[in-house]
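Asker: Pasting a predicted model and its sequence here:
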Amino acid sequence: MAYLGPTTDAGSAHLQHALFARLHDFGYVEGKNLLLERRFAEGEYDRLEALAAELVAFKPDVLFVSGTQGAIAVSRVTRSIPVVFVTVSYPVAMGLVRSLAYPGTNMTGLVNPSDLLSRARLHLLKDLVPKAKKVAVLHNSQNAVESLMLAAIREANEKLRMSLAQLAVTSEQDLSMAFDALSGMRADGLYVIESPLNFMHRARIIESVSEEYLPAVYGFSEFAEAGGLMSYSISLVEQFRIAADFIDKIFRSAKPAELPVVQPAKFELVINVKTAKALDITIPQSVLQRADRLIE
């Protein structure tokens, strides 16, 4: 088996645990009956294809990959090795599968419904700050998938009629400049897109946001757990856990082309009440009542 991650080994340790603990439940144990090769891009998208090629050369029975850019990279180097993906946005539009119901390629897995979530998060931010006039959006301009997310955010904003300002970053070094720009733009809130780059540097981003005393909404609960104000997302841990079911089926000779891509049935709104108090932000009762989890 091969494993390709877009971030770091340490930063995704809890997700790897979910995947391999579930595989252990199926009887697969690394070092006994599971031979495993791992590679991590550490947030550098331009490394993904080379790392994917390294893993393909290993000739695994199945290749696991996290994230849209990683899945695209894998698709460029193999159309034969079975691939299981998680947290992939727009898999049909990206040419990874022919349809969700019948993938028809060497790939299958679980999607991240970015269109739906992008719209919902912007509305949540507006509900949190009803008087907001201007919202900044932190995104990676080198990630083609994020251009589709930005389009969904702009579409949601047609009714909200706020001013949207883009903060483009392509590396950790860009974050300082982005937050310097944020300081001068007098934004009423911040939307942090759930890119691997932002995920990997979430602690630094959250610290910078707190210094601005700015309401912010994030993708993935890991941001709220790390001190971010609010997140609305799929469960990454659950996606990694369910991916093990796909891997087990493929080990038992199932074909990815015939395994329907899974869409999440549940989304989770997490609010960090402790952070709200520290930032002197009052969470409207209407938002608190919708929360699935409060961090206090």
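Answerer: Perfect, I can see it now.

Asker: Please make it C-alpha for all contacts and neighbour counts, starting now.
Answerer: Noted.

Asker: Do a quick rundown of the strands in the stretch 151-296 of the chain.
Answerer: For the stretch 151-296 of the chain, strands defined by DSSP state E, counting those that start in this stretch occupy the ranges 163-169, 189-192, 216-218, 230-233, 268-272, 293-295.

Asker: Tell me the buried residues in the fourth one?
Answerer: The one in question is strand 230-233. Neighbour-count burial for strand 230-233, with 16 or more other CA atoms under 10 Å as criterion, is recorded at Met230, Ser231, Tyr232, Ser233.

Asker: export the strands of the stretch 151-296 of the chain to CSV and tack on distance to Ser114?
Answerer: Converted to CSV, the strands of the stretch 151-296 of the chain look like this (distance: least, CA to CA, whole Å):
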stretch, distance to Ser114
strand 163-169, 18
strand 189-192, 13
strand 216-218, 12
strand 230-233, 9
strand 268-272, 14
strand 293-295, 21
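
Asker: For Ala254, find the nearest of these.
Answerer: Of all the strands of the stretch 151-296 of the chain, strand 230-233 sits nearest to Ala254, with 29.6 Å by CA to CA.

Asker: Pick the one among the buried residues of strand 230-233 closest to Tyr28.
Answerer: Of the buried residues of strand 230-233, the one sitting nearest to Tyr28 (CA to CA) turns out to be Ser233, at 29.5 Å.

Asker: From Leu117, how far off is that closest one?
Answerer: 7 Å (CA to CA, to the nearest Å).

Asker: same check, this time on Ala226
Answerer: Taken as CA to CA, the span from Ala226 to Leu117 is 20 Å.

Asker: neighbour count winner among those two?
Answerer: More neighbours surround Leu117 than the other of Ala226 and Leu117, with 19 against 15 (other CA atoms under 10 Å).

Asker: show me the contacts for the more buried one.
Answerer: By CA atoms under 8 Å, 6 or more residues apart in numbering, the contact list for Leu117 reads Tyr232, Ser233.

Asker: structure B:
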Amino acid sequence: MRRRDFTTMVGGMALACARPATAQTSAKTWRLGTLSPGAPISENSPNGKVLLATLAQHGYTLGGNLTYEARAAAGQIAKIPPLLQDLKASGVDAIVAIGYPPALAAKTTGIPTVVAFGVGDPVATGLIDSLAHPGGSITGISDMAGPLSAKRLSLLKELAPKTSRVAMLWNRDDLGMSLRYEASAAVARSLDITVQPLGVREPDDFEGVFEAMNRQPPDAILMVSDSLTTLNRKRVFDYAAAKRLPAIYEYDFLVRDGGLMSYGSDLAESFDRAAALVDRIFKGAKPSELPFEQPTRYPFVINLKTAKAMGLEIPPNVLARADEVIE
């Protein structure tokens, strides 16, 4: 059952389709690379489709004046540098990256890079000089962890008012996600919520995380999403279901895959805007002069099927606020 059927996104795509394609005066074939720390942003993936559809509206036709090279590390961060060298050798004109480790590695190549999401605070990590004037070779889409974390925690409290202890899972080896955790933890303390810090560095660490929660049971879980936590999401879903723990995630694809609820940026919008930044780079703009942008849409999604399987009753006021309810 959908509450709002993502009409805003659909309307935005319709407007994009209505825009006349920008004529390309050059006979050049543009080469775009993508780099993900997890699964590849393939041509047929949801995010890849948005990226290429928006580029098509700007006049770049795959198989015509655009080639597309998707690379992914499958959770093995050590693979990122050679993947980047492969992209560089193929002569890409720009890279669309996901996450802080790929963005940091791309910075060393000097290839113009657009971060689509998952980079954390790019200023605090030293990735860029400022949001308004990034400097260097990187621009993209960012978000503010503090306000988003406050919203996620407030949604957990609305769902389960007695929540006072929240387990936070994040990748300790990802500086962007560690800073996101710290921002989330600071917000939690301001809301009188005790934080149970559960950082992981590799898949085997999840068993230790679950053991820690068995020893000191939290009231809820907040998972900070990067390639490591996302690739191990089913283990978190299963633990939360077995213990009947409310859990909130950062992106709606995690809820569609079995998580309870999410609040975070609309990835379709992020990839649409990333494509627009790529177009500007292809037209001669320097990433250093293109300000980082903030998402404007943050869908709240609930998986009612997951809630029912857990025996968890979702209050009517929480259901009414959801942008989408998955049954």
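Answerer: Structure's in. What do you need? Remember, it's a predicted structure, so these values are computed and weren't measured experimentally.

Asker: before we move on, back to that, just the buried residues of strand 230-233 of the first structure now: which is nearest Tyr90 of the first structure?
Answerer: Nearest member of the buried residues of strand 230-233 of the first structure to Tyr90 of the first structure, counting by CA to CA, is Ser233, at 15.7 Å.

Asker: Quick one: map the closest one onto the second structure.
Answerer: Using TM-score structural alignment, the equivalent of Ser233 of the first structure in the second structure is Gly264.

Asker: Would you agree its match is in contact with Ile248?
Answerer: No: with contact defined as CA atoms under 8 Å, Gly264 of the second structure does not count as touching Ile248 (10.1 Å).

Asker: Grab the nearest non-local neighbour of Ser149 of the second structure.
Answerer: Ser184 (5.2 Å; CA to CA, 6 or more residues apart in numbering).

Asker: Trace the one you found over to the first structure, please.
Answerer: Under the alignment (TM-score structural alignment), Ser184 of the second structure maps onto Ile153.

Asker: so what's its match up against?
Answerer: Ile153 of the first structure touches Ser118, Arg119, Leu122, counting by CA under 8 Å, 6+ apart.

Asker: The first one: neighbour count?
Answerer: For Ser118 of the first structure, the neighbour count with other CA under 10 Å is 26.

Asker: Which residue of the second structure sits opposite it in the alignment?
Answerer: Counting by TM-score structural alignment, the partner of Ser118 of the first structure is Ser149.

Asker: I'd like to know how far its match sits from Pro246 of the second structure.
Answerer: On the measure of CA to CA, Ser149 of the second structure and Pro246 of the second structure end up 15 Å apart.

Asker: residues of the host helix or strand of the match of Ser118 of the first structure that come out buried?
Answerer: Using DSSP states H and E, Ser149 of the second structure maps to helix 145-159. For helix 145-159 of the second structure, the neighbour count (16+ other CA under 10 Å) marks Ala145, Gly146, Leu148, Ser149, Ala150, Arg152, Leu153, Ser154, Leu155, Leu156, Lys157, Leu159 as buried.

Asker: Kindly reformat the residues you listed as a markdown table containing distance to Asn317 of the second structure.
Answerer: Listed next are the buried residues of helix 145-159 of the second structure as a markdown table, based on distance: CA to CA, whole Å:
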| residue | distance to Asn317 of the second structure |
| --- | --- |
| Ala145 | 25 |
| Gly146 | 24 |
| Leu148 | 20 |
| Ser149 | 20 |
| Ala150 | 18 |
| Arg152 | 15 |
| Leu153 | 16 |
| Ser154 | 13 |
| Leu155 | 11 |
| Leu156 | 13 |
| Lys157 | 12 |
| Leu159 | 9 |
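
Asker: of all those residues, which two lie farthest apart?
Answerer: It's Ala145 and Leu159 that sit farthest apart of these, by CA to CA, at 20.9 Å.

Asker: related to what we said a few turns ago, tell me which of the buried residues of strand 230-233 of the first structure is nearest to Lys266 of the first structure?
Answerer: Distances from Lys266 of the first structure to these, taken by CA to CA, are shortest for Ser233, at 8.7 Å.

Asker: matching residues in the second structure for stretch 275-283 of the first structure?
Answerer: Going by TM-score structural alignment, stretch 275-283 of the first structure sits over residues 306-314 in the second structure.

Asker: can you give me the end-to-end distance of that stretch?
Answerer: 11 Å.

Asker: repeat for stretch 280-291 of the first structure
Answerer: Stretch 280-291 of the first structure end-to-end distance (CA to CA) = 19 Å.

Asker: now stretch 108-122 of the first structure
Answerer: Note: stretch 108-122 of the first structure ends 29 Å apart using CA to CA.
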